[in-house]
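Q: need a 3D model of the sequence below.
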Amino acid sequence: MSAPPASPAPAEEVVRICRDLLRIDTTNTGDPLTCAGERVAAEYVAAELAEVGLDSTIVESAPGRANVVARIPGTDPARGALLVHGHLDVVPADATEWSVPPFAGEVRDGYLWGRGAIDMKDFDAMMLAVVRDWQRTGTRPPRDIVLTFTADEEAGGRYGAHHLVQERPDLFDGCTEAIGEVGGFSYTVSDDLRLYLIETAEKGINWLRLHTRGRPGHGSMVHDDNAVTALCEAVARVGRHQFPIVVTPTVRDFLAEVSDLLGIAFDPDTPELTIAKLGPIANIIGATIRNTANPTRLQAGYKENVIPGRASATIDCRVLPGQEAQFLTELRQIVGPDVEIEHVERQPAIETSFDGALVDAMAAALRWADPGARVVPYMLSGGTDAKAFQQLGIRCFGFAPLRLPADLNFSALFHGIDERVPIDGLQFGVHVLDRFLRQS
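A: This next block holds a predicted model:
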C-alpha cells in the first residue's frame, strides 16, 4: 500500500510527531497520584502549534492533568464549527510482555510501535501535521475547526473532556459536529473493495463495584459466612453470563450491508453467523449485539490467616442504547439480593444517524484516496470522549482514517501488547484527514 500523492510536509511530519508523542509516557492508571506525562504531552502539542503561529489554551484540570484547545478560523464564520478531538493519555503497558519497549517509538517492519500508536496518538499526530501544513501555506478551512487534545479519556474523562465540557464550554462555542476515535479504518473485502467503518454509535459505560459482607474470623476455622466466597460466586455468575442478543438499528444496517457485499445471508435473529465471517473486526462487532459485563478487579483481605468481613470486585459493563434499565435489572438478578452494587462511573450510550453533508465529505475523502473505499456505519463496543461532547449538543462521529493491511488484527491492538500502526496507513490517514477538513 502507498499513500496518495500530496505535499510532502504532512506525510513526513505525521511520522515524526507520532513518534515524539509515543516517546512521552502518558500512562493513565486511573489513579491521579500515579498517572504520568499528560501535562508534558499537552505542552508538546501547544509548542507544535505555536511554532507555526497557532495559539492554544492549556486547561489543567488537576496537577499534571492538562488539555489543549485551539481554534482555526474558517472562511465562513456563520457555519457551525467542527470539533476534531483526540486524547493524549494511554493505558498502562508491561514492557516484559512487548517485543519492543512500549515507549520507545520504534520503527520496525513498516510499523511505528508503541503504546498509543492506534489509541490514539496516531490521530493526534494527523491533526497536528495537517494544521501545521495549513499554517505554513496559509490554508483556511471552510468553517472553524476546534482542535482538542484531552487527558484522562482512558479512565472516563473526568479530568479531560468532561472537565472541559463542565468548566470551559466556551471553548466549543458554535461547534455543531465532531470527529474523533474510533472510525474510518478499513476492512478488506477484496482487492478492489474496502469497507471503512464510521462510528455513529457507541455503547454506554457502567463501571460497577460489587461488595459482599461476611463474618470476619480466623482462617483456620470453619466459616459458612465468608465474604470472599460470596463475592467469588457472584463474580463467577456475572463472568459466565451471556446477555440476550439485541440488534440495534446501527448494527442491523452494518450487518445487512456487509452481508450483501460478502454474498452471505443475514438473519437478524442469528447475527453471530454473519459476525463469525468478519475476520479481524469480529471481536468489535460481536460485542455490539448484546450488553456485556466483565469482571476486571478483585479486592479482599489484609492477611493470609484472617477471613475479611468485606470483599469487592469491579465489573466493566457496556450497555447498548436504550438498554440500561433492563440491563441493571438483569444484573441484579444475576448477583443476587445480598450483593451491594455501587455505581463508580456511568456514561450513557450515544447514537446518531448515518447521513448528512459531513458523512458525504468522509466518503468523498476516502474515495479520493482509495477508489475501492465504501463507507458503512457501525457501533463501537467501547466508549470515547464523544460521550462528553455530545452533552453540548454536538453530533459526534468516529472518523480517524487508517488504511490497514488485510491481515492485521486491528481490534486486538487496542489495550493489547505490541500496539503499532502501519506507517503507510498513518500517511494515508493524514492525506484523507487533510482532504476531508478542506471539504467539510
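Q: make it CA atoms for all contacts and neighbour counts henceforth
A: Fine.
Q: figure out how far the strand or helix carrying H211 is from the centre of its chain.
A: Assigned by DSSP states H and E, H211 belongs to strand 204-213. Computed by Cα atoms, centre = their mean, to the nearest Å, the separation of strand 204-213 from the middle of its chain amounts to 22 Å.
Q: other residues contacting that strand?
A: The contact list for strand 204-213, computed with Cα atoms under 8 Å, 6 or more residues apart in numbering, reads 226-228, 230-231, 309-321, 338-350, 382-383.
Q: tell me which helix or strand comes right after that strand.
A: Next helix or strand after strand 204-213 toward the C-terminus (DSSP H and E): strand 217-218.
Q: can you list the buried residues in whichever helix or strand comes after that following strand?
A: Later in the chain than strand 217-218, the nearest helix or strand by DSSP H and E is helix 227-240. Across helix 227-240, burial judged by 16 or more other Cα atoms under 10 Å covers A227, V228, A230, L231, C232, A234, V235, V238.
Q: ditto for stretch 12-27
A: For stretch 12-27, a neighbour-count test (16+ other Cα under 10 Å) marks 13-15, 17-27 as buried.
Q: may I ask which two of these are separated the most?
A: E13 and T27 (23.9 Å; Cα to Cα).
Q: OK, contacts around the closest residue to T26 other than its chain neighbours?
A: Using Cα to Cα, 6 or more residues apart in numbering and skipping the chain neighbours, the partner closest in space to T26 is G37 (4.3 Å). G37 sits next to I24, D25, T26, T27, G64 when contact means Cα under 8 Å, 6+ apart.
Q: another sequence for comparison is provided below:
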Amino acid sequence: MTGTDQAYSPTNPGSGADGAAEQEGTPPVHRPEEGVEDLCARLIRFDTTNRGPGDSEGEREAAEYVAGVLTDAGLSPTLLESAPRRANVVVRIPGTDPNAEAVLVHAHLDVVPADPGEWSVPPFSGEIRDGLVWGRGAVDMKDMCAMVLAVVRSWSAAGLRPRRDIVLAFVADEEAHGDYGASWLVDEHPDLFAGCAIGISESGGHTFDVDGVRLYPVAAAERGTIHLRLTARGRAGHGSRPNPDNAVVRLAHALARIAAYEWPVRLTPTVRAFLERTGAALGVDVDLSGPAGVDATIERLGKAGALATATVRATATPTMLDAGYKINVIPGTAHANLDGRALPGAEQEFLDTIDELLGPHVERETLDYTEAVSAPIDSPWFDAMAAALRTQDPDAVVVPYCMGGGTDAKSFARLGIAGYGFSPLRLPADFPFRGLAHGVDERVPVDGLRFGARVLDHFLRTV
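A: From the prediction side, this is the model:
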C-alpha cells in the first residue's frame, strides 16, 4: 500500500475557538459562524495549486492546519499521505445515536492555478475587504472547508454532539482525478467511511436568484465523465500530392459529425424534478412531452434554465488536436481528445453513438471513465437539507438538480455512499457566483459564509 497514515498530534496547533470565554456558571453560547471568514482566509493563504497529474504544490501544509483546528476541537484526526505532500485528513465525530447511519462531509483542499497578473488582489492573499473573502479557492472549495471547521469548533466550545456519526474528509487532488485523494482513500482506507449512507460536498445549496425568487439548487446527480482519445489513420505522403487517405481529413470529418450531432433528450428523475419544481416556483409553463417542449421550457425558465441546459442531453466536446510534424508532410496518424459527458444510465448509449459517428479509419481509446451518479430526491436526507436552509431563509425554494460536471462524490459512490452537492451560501442577487469558480478574482461574501455555517450546523446536528 502506498502512502503513510498517522494520528495527528501538532507541535504548532491550529486556531482554537474564537471569542471571549463565557462567564463561569453560564451555559456557553453556540456560535457556529464565529470566525468562519478568518478560517477561509487562512486556508486560501496555503498555495495548494494542482496543475494536473505529477504537477502540484501539494496539500500538506493546509492539511496540517486543518488537523490542528480539529485537534484543538478535541478530536483525533488522521493525516494520510498518498504520496509526498499529497495529504488528506479524516476524522470521525461520534454521534449520540450509535444505530444511526453516518454522514460523510468531504471537501477538497487543492485548487486550480491562478495567474496573479490577471487578478486585482494576489490570488493567495486571503484578503478580507468590502465584506468579501478574496482568493483562489474562495468558492471552490475552501469556503466549505472553513464552514465545516467553524461548525465543529463551535460544537467543542458549546459541548454539543451530532445525532449521527459525522465523518469529515479533507482531501487532495479533486481538481485532477482524485488519484491522491478521494479515489485513493476509497481504495486504501474504505474502513474510515464505514456506515456512511450519504455524503455532502460542493456545488449546491447556494442562492440562485431569479426575478426575486430565491432558489437553492441542491445537486442530487452528476453526469458521467468519458474522456476519449481519438486516432485517425491514413497514408503518409507528400503535402503537394492529392491523398484521399489523409488522416487529418478523416479526423476532421469525424469531429465535424460529432459536433453536428443533436443528442437526444433524456430526462432523468433529478432533471425532471428540477424543471417541474422550478417552473412551479417561477410560474412558468412546463412542457416535458417531447424534445421541443423541453427546450422551450428551458428557454422560458430563463436564467434558471441554464442549470438544466447541459443535463437534458449528453455532450461530446473536442478539446485537443494533434497531427503532423512538418507542413509539407501528410502524417499517417492524427489525434484528438474528446470530453464526453453522459447522463445516468446512458453511458453505453453514449459510446455506441460515438462509434457510429467516428466511422471507418478512426479509433477511440478511453482515457477516463466514471459513471454518472444520482441520489434520492424524495427522501428524508433531501428534506433535511431543505429544512436546514429554511431555518435561515424561510423563503428558500429548494430544488434538486443534476451537475453538468463531476466531483469526488463519484469516488465515494463506489462505497455505496449517495452524494449530494450541499455547500450552502446565501448570496446577493447580482453576485456572479457561477463564474468565479476557476475564474479571476474569486471571492465569497462573509455574510454568505456565516449563513452557510449556521445551515450546516443545523443539518449535521439534527439530520
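Q: how much does the strand holding H211 of the first structure stray from the second structure?
A: Once the two models are superposed, strand 204-213 of the first structure sits on average 1.3 Å from its counterpart in the second structure (mean Cα distance after the TM-score superposition for the first structure).
Q: let me know the secondary structure of Y196 of the first structure.
A: Using DSSP: H, G, I helix; E, B strand; the rest coil, the structure places Y196 of the first structure in strand.
Q: wait, it touches A373, no?
A: Yes - between Y196 of the first structure and A373 a contact is recorded at 6.6 Å, counting by Cα atoms under 8 Å.
Q: please say which of the two ends up with more neighbours.
A: A count of neighbours by other Cα atoms under 10 Å puts Y196 above the other of Y196 of the first structure and A373, at 26 against 22.
Q: counterpart of the more buried one in the second structure?
A: Under the alignment (TM-score structural alignment), Y196 of the first structure pairs with Y216 in the second structure.
Q: do I have it right that that match meets D395?
A: No - contact criterion Cα under 8 Å: Y216 of the second structure and D395 do not qualify, at 10.2 Å.
Q: need the overlap of contacts for these two.
A: With Cα under 8 Å, 6+ apart, Y216 of the second structure and D395 have no common neighbours.
Q: quick revisit: now the buried residues of stretch 12-27 of the first structure in JSON lines, with distance to G180 of the first structure?
A: Listed next are these as JSON lines, based on distance: Cα to Cα, whole Å:
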{"residue": "E13", "distance to G180 of the first structure": "20"}
{"residue": "V14", "distance to G180 of the first structure": "17"}
{"residue": "V15", "distance to G180 of the first structure": "19"}
{"residue": "I17", "distance to G180 of the first structure": "18"}
{"residue": "C18", "distance to G180 of the first structure": "16"}
{"residue": "R19", "distance to G180 of the first structure": "20"}
{"residue": "D20", "distance to G180 of the first structure": "20"}
{"residue": "L21", "distance to G180 of the first structure": "17"}
{"residue": "L22", "distance to G180 of the first structure": "18"}
{"residue": "R23", "distance to G180 of the first structure": "22"}
{"residue": "I24", "distance to G180 of the first structure": "21"}
{"residue": "D25", "distance to G180 of the first structure": "21"}
{"residue": "T26", "distance to G180 of the first structure": "19"}
{"residue": "T27", "distance to G180 of the first structure": "20"}
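Q: which of those residues sits closest to T137 of the first structure?
A: T137 of the first structure lies nearest to E13 out of these, by Cα to Cα, at 14.8 Å.
Q: quick one: the closest one and V430 of the first structure, what's the gap?
A: As judged by Cα to Cα, to the nearest Å, E13 of the first structure and V430 of the first structure stand 10 Å apart.
Q: one more: P348 of the first structure?
A: Look at P348 of the first structure and V430 of the first structure: by Cα to Cα, they are 31 Å apart.
Q: one more: V90 of the first structure?
A: 21 Å.
Q: neighbours of S7 of the first structure, just the number please.
A: The burial count for S7 of the first structure: 10, using other Cα under 10 Å.
Q: shouldn't P445 of the second structure be in contact with A138?
A: No - the pair P445 of the second structure / A138 is not scored as a contact, 9.3 Å apart, by Cα under 8 Å.
Q: so for the two, which residue has more residues nearby?
A: The neighbour count for P445 of the second structure versus A138, taken as other Cα under 10 Å, is higher for A138 (30 against 24).
Q: need the counterpart of that one in the first structure.
A: Using TM-score structural alignment as the criterion, the counterpart of A138 of the second structure in the first structure is A117.
Q: its match touches V421, doesn't it?
A: Yes - the pair A117 of the first structure / V421 is scored as a contact, 5.6 Å apart, by Cα under 8 Å.
Q: re the thing from before, pick the one among the contacts of G37 of the first structure closest to M221 of the first structure.
A: Using Cα to Cα, T27 comes nearest to M221 of the first structure of the contacts of G37 of the first structure, at 43.2 Å.
Q: what's the closest one aligned with over in the second structure?
A: The alignment partner of T27 of the first structure in the second structure, by TM-score structural alignment, is T49.
Q: ok, which stretches of the second structure are helices?
A: Under the criterion DSSP state H, helices of the second structure are mapped to 36-44, 60-72, 142-158, 182-188, 247-260, 269-282, 291-300, 306-309, 347-358, 380-392, 409-413, 446-462.
Q: tell me which of these lies nearest to H30 of the second structure.
A: With Cα to Cα, the closest approach to H30 of the second structure among the helices of the second structure belongs to helix 142-158: 5.6 Å.
Q: quick one: list the elements packing against the closest one.
A: Judged by 3 or more Cα pairs under 8 Å, 6 or more residues apart in numbering; DSSP states H and E, the packing partners of helix 142-158 of the second structure are helix 36-44, helix 60-72, strand 102-108, helix 446-462.
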